[in-house]
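*Asks:* one predicted model, sequence on top.
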Amino acid sequence: MSDARWRQITKGYVSVQGHHSPVRAPGETLARMAMAVRVTPTELRGAGRDDAAAELELLLERAEQERPSPPQGGYAPPLDAVTAIMAALSPEEQEEVIRRLRSGSPARPRSEEYDQHRRTG
């Protein structure tokens, strides 16, 4: 979907030669947009878009079914990689990573103080 089309749908109109014409996204299109920005089916229903909510439920169900199952033998590459990285960190750094993961906050830009700590630590 183009950026222009996304804007038209979110604004609810398209402007042609200075005139605004209403735009209403088809249910499937709106469901795909909702999935991209993590809008729930309940939220779509609250906005009066039961059609898009039903489509989103189908998309989410399909995505869950298509998710690969964990490999046999307990090997999980992403988890093993994170574990290896965490093992290389100091206890303080591990606590900071865990704190950030729990809070859901994005990575903080590194500061001079942090860089100095890493060089001397």
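*Replies:* Noted; the coordinates are in hand.
*Asks:* only C-alpha atoms from now on, for both contacts and neighbour counts.
*Replies:* Fine.
*Asks:* please identify the buried residues of the lengthiest helix in the chain?
*Replies:* When the chain is scanned for its longest helix (criterion: DSSP state H), the result is helix 50-66. For helix 50-66, the neighbour count (16 or more other Cα atoms under 10 Å) marks 50-57, 59-60 as buried.
*Asks:* need the contact partners of it.
*Replies:* The contact list for helix 50-66, computed with Cα atoms under 8 Å, 6 or more residues apart in numbering, reads 26-32, 34-35, 40-42, 44-45.
*Asks:* below is an additional structure, to be compared with the one above:
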Amino acid sequence: MSEAPEPPPEAKLIRLARKAKGLSPEEAAPLTRGLIGASRWRQIENGYAVRSGERIPTTATPKVLARMAFVVDVTPDRLRGIQCDEAAEILDEIIYQERGQKPAQPAPEPAPEPADAQLRHLLDLWMQLSPVERRAAIGVLEEMVSESTETVSKPDQGLERRTG
């Protein structure tokens, strides 16, 4: 008989999670809703099946892996962490259908707010000023801050008065 191949990372993860839950392959397999039996569960965990006395590497399909992961409470993120993205997507959907939990979505990047863009533009302009121009600008800003609350809340009016 040939030497046993090393089980793939997903097989190791499933075995670890199954053992942590205190389940045997015979107990876990029926929880896949008849998708696989105990012997197939063992083959997937071992990373091989025996055919004609030879150990043939074997893996689970993404659908089977997702169902096995669901049975032993492996999260989609853990599957993604070992590059089982398709199985993770299927598992997200299984969790949604079975438990009513929406799949975890990465938070979208917030769109830059106009104020951020304006601030960047102002800083770019600031960097183009000479030291003398910067000191003059600081003086104007200090005057604006020291003026009444109305002028501070409406800085455009204050600038118009000075420049107009």
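*Replies:* Received it, and whenever you're ready, just let me know what you need. None of these values were measured; they are calculated from a predicted model.
*Asks:* rewinding a little: can you check which part of structure 2 the helix or strand just after the longest helix of structure 1 sits on?
*Replies:* Downstream of helix 50-66 of structure 1, the first helix or strand assigned by DSSP states H and E is helix 77-87. When structure 2 is aligned by TM-score structural alignment, helix 77-87 of structure 1 has no counterpart there.
*Asks:* what residue of structure 2 takes the place of residue 37 of structure 1?
*Replies:* Checking with TM-score structural alignment, residue 37 of structure 1 has residue 72 as its match.
*Asks:* how about the contacts made by its match?
*Replies:* 14, 17-18, 21, 28 are the contacts of residue 72 of structure 2 under Cα under 8 Å, 6+ apart.
*Asks:* could you pick out the buried ones from these?
*Replies:* Buried subset of the contacts of residue 72 of structure 2 (neighbour count, 16+ other Cα under 10 Å): 14, 17-18, 28.
*Asks:* of the residues you listed, which belong to strands?
*Replies:* If you go by DSSP state E, these have nothing in strands.
*Asks:* do a quick rundown of the strands in structure 2.
*Replies:* 48-51, 54-57.
*Asks:* output the contacting helices and strands for the last one.
*Replies:* The helices and strands touching strand 54-57 of structure 2, judged by 3 or more Cα pairs under 8 Å, 6 or more residues apart in numbering; DSSP states H and E, are strand 48-51.
*Asks:* cool, the first one as well?
*Replies:* Identification of packing neighbours for strand 48-51 of structure 2 by 3+ Cα pairs under 8 Å, 6+ apart yields strand 54-57.
*Asks:* tell me roughly how far the strand it packs on lies from structure 1 on average.
*Replies:* After superposition onto structure 1, the mean distance of strand 54-57 of structure 2 to its aligned counterpart is 1.1 Å, using mean Cα distance after the TM-score superposition for structure 1.
*Asks:* out of everything not next to it in sequence, what's closest to residue 145 of structure 2?
*Replies:* Ranked by Cα to Cα, 6 or more residues apart in numbering and with sequence neighbours excluded, the top spatial neighbour of residue 145 of structure 2 is residue 152, at 6.1 Å.
*Asks:* you'd agree that neighbour is up against residue 142?
*Replies:* No: counting by Cα atoms under 8 Å, residue 152 of structure 2 does not reach residue 142; the two are 10.6 Å apart.
*Asks:* which of those two has more neighbours?
*Replies:* Applying other Cα atoms under 10 Å to residue 152 of structure 2 and residue 142 shows that residue 152 carries more neighbours, namely 16 against 11.
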